[in-house]
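Asks: Output the structure for:
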Amino acid sequence: MIGPLVNGGALLVGTLAGAALGSKLNANIRERMPMVFGCASMGLGVAMIVKVKLLAPVILAVVLGSLIGEIICLESGIQKVAGLSRSIVEKVFKPNNSMSPGEFSDRFVALLVLFCVSGTGIYGSMTEGMTGDPTLLYVKSILDFFTAPIFASSMGISIGVLVIPQLAVQGTLYYASTLILPLTTPDMLADFSACGGIIMLATGLRICGIKQFPVGNMIPALLIVMPLSWLWSMYL
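Replies: Down below sits the predicted model:
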């Protein structure tokens, strides 16, 4: 399991570098580069969406998944974890008061999706598990390495906490891929990509500050899109 470890290491090193630089990092870079990363997220989302094979089950998955997320208050739970992580870190490290608690939690949720459940990370983990090729995760590691310092310079070392869910998600998919992929079809994987692309698009809009989509509540859509795609193709 090389790719997930490299990706986690890149995120952690980038976070430490950004936290060390802090206010020394050029203000224009801190303020403007997140918009660039948001645009990159939207671009990746569009590239993933165009792979769709069956649009109806993808939209249904997004709607039902988001509804499930709203019912169980998934994003609120993530925000509580964000606040807890900040509290724990602030007991050890010097507090970073450059952001309000609400702004911190809001951005933390968006970064959780970007770093931990992006399409690149999911597909990269599954691909390495099946073929042993970690190339996709290497690409994601490069992006994360340069993205993390920008956010860590204003949010502090708390961003490093995301290494834990990132390794958990990628490691689980890596080891489970031999069980998951034989049960899928190319169309199911394409629709999974499209569903992830919609979430990535919403994440990019959120990072850019254009619209505060509840991306945390949209995550359950990733769990139901492939079964819905299969059912749709079989019976409709």
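
Asks: CA atoms for contacts and neighbours, from now on please.
Replies: OK.

Asks: Can you give me the buried ones in the helix or strand hosting residue 111?
Replies: For residue 111, the element it lies in under DSSP states H and E is helix 101-116. Residues 104-116 are the ones in helix 101-116 that count as buried (16 or more other Cα atoms under 10 Å).

Asks: name the helices or strands packed onto it?
Replies: Here helix 101-116 touches helix 74-92, helix 163-180, helix 186-207, helix 215-218, going by 3 or more Cα pairs under 8 Å, 6 or more residues apart in numbering; DSSP states H and E.

Asks: Let's compare: structure for the following, please.
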Amino acid sequence: MIIGSMVNAATVFAGSLVGIFLKRFVSDKYEEIAFQGLGLSTIMLSLSMMLSIKNPLPVIFSVVLGGLVGEWLQLENRFLILGEKLRERLPGMRSNFAEGVVSASVLFCVGAMTITGCLQEGVTGDFSILLTKALLDGFASIVLATTWGWGVFAAGFVVLIFQGGLTLLARWIGPWMSDFLIAQLVGTGGILVLGIGMKLLGIKPVRTLSLLPSLLFIVIFSLVFPH
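Replies: As a prediction, this is how the structure comes out:
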């Protein structure tokens, strides 16, 4: 079962609906300060994740190589085009729908609690970590949905598919994942989360989706160079 992931997706759905509803009653200045608070909190979270890095050199190579591969595959552009086509087909969608899906999905899915929670549920059946994460994501989705609207709601499906798949996969690979590999993977994810924080604060529009292949490369490098 993937109970933790289902509950997590449900809180994202519920939180985003609340945020969409509250949007009409919240002025721009309150929306801005809420985003700034979430952006600063996201950067704090990313820094705590990056502190888990045991060997920074493979992480650097993974992020750079992953970004190059992601750009070569045009991951960011392809997803934005797909999101725009979906927005055109569904009335009422805002122009930043795709940006909301990408940013919210990365924020919700790339983190220490995601990896450790899915591993814990997959290996032991205990989904307590994912329940805690669900509560946090529910509050975050309220704030995000005041700007990105239905894009955050759609990210709930990404949470369900990604975390559910990772939980099922953990049943087979979890016992063979070393603490070193998990630490490197979490640290690399922290760099991607930092990009989301920078975007939330309006510092720099980081092409986060193009950096996603770095998570695959850090797994490979961690297995080849386990120290």
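
Asks: Just put the buried residues of helix 101-116 of the first structure in a markdown table and tack on distance to residue 25 of the first structure.
Replies: Compiled in a markdown table, these are given as follows (distance: Cα to Cα, whole Å):
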| residue | distance to residue 25 of the first structure |
| --- | --- |
| 104 | 18 |
| 105 | 22 |
| 106 | 22 |
| 107 | 19 |
| 108 | 20 |
| 109 | 23 |
| 110 | 22 |
| 111 | 20 |
| 112 | 23 |
| 113 | 25 |
| 114 | 22 |
| 115 | 22 |
| 116 | 25 |
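
Asks: need the contact list for the most centrally placed residue in the second structure.
Replies: The centroid of the second structure falls nearest to residue 106 when counting by Cα atoms, centre = their mean (2.2 Å). Each residue near residue 106 of the second structure by Cα atoms under 8 Å, 6 or more residues apart in numbering is listed here: 192, 193, 196, 208, 209.

Asks: Same list (these) but as CSV, adding neighbour count.
Replies: Output for the contacts of residue 106 of the second structure, formatted as CSV (neighbours: other Cα atoms under 10 Å):
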residue, neighbour count
192, 25
193, 28
196, 26
208, 21
209, 23
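
Asks: In JSON lines: those, plus distance to residue 158 of the second structure.
Replies: Listed next are the contacts of residue 106 of the second structure as JSON lines, based on distance: Cα to Cα, whole Å:
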{"residue": "192", "distance to residue 158 of the second structure": "17"}
{"residue": "193", "distance to residue 158 of the second structure": "16"}
{"residue": "196", "distance to residue 158 of the second structure": "17"}
{"residue": "208", "distance to residue 158 of the second structure": "15"}
{"residue": "209", "distance to residue 158 of the second structure": "13"}
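
Asks: Residue in the first structure paired with residue 208 of the second structure?
Replies: With TM-score structural alignment as the criterion, residue 208 of the second structure lines up with residue 215 in the first structure.

Asks: How about the contacts made by residue 79 of the first structure?
Replies: Residues near residue 79 of the first structure by Cα under 8 Å, 6+ apart: 105, 106, 108, 109.

Asks: any idea how far it is from residue 191 of the first structure?
Replies: Distance of residue 79 of the first structure to residue 191 of the first structure, given as Cα to Cα, to the nearest Å: 29 Å.
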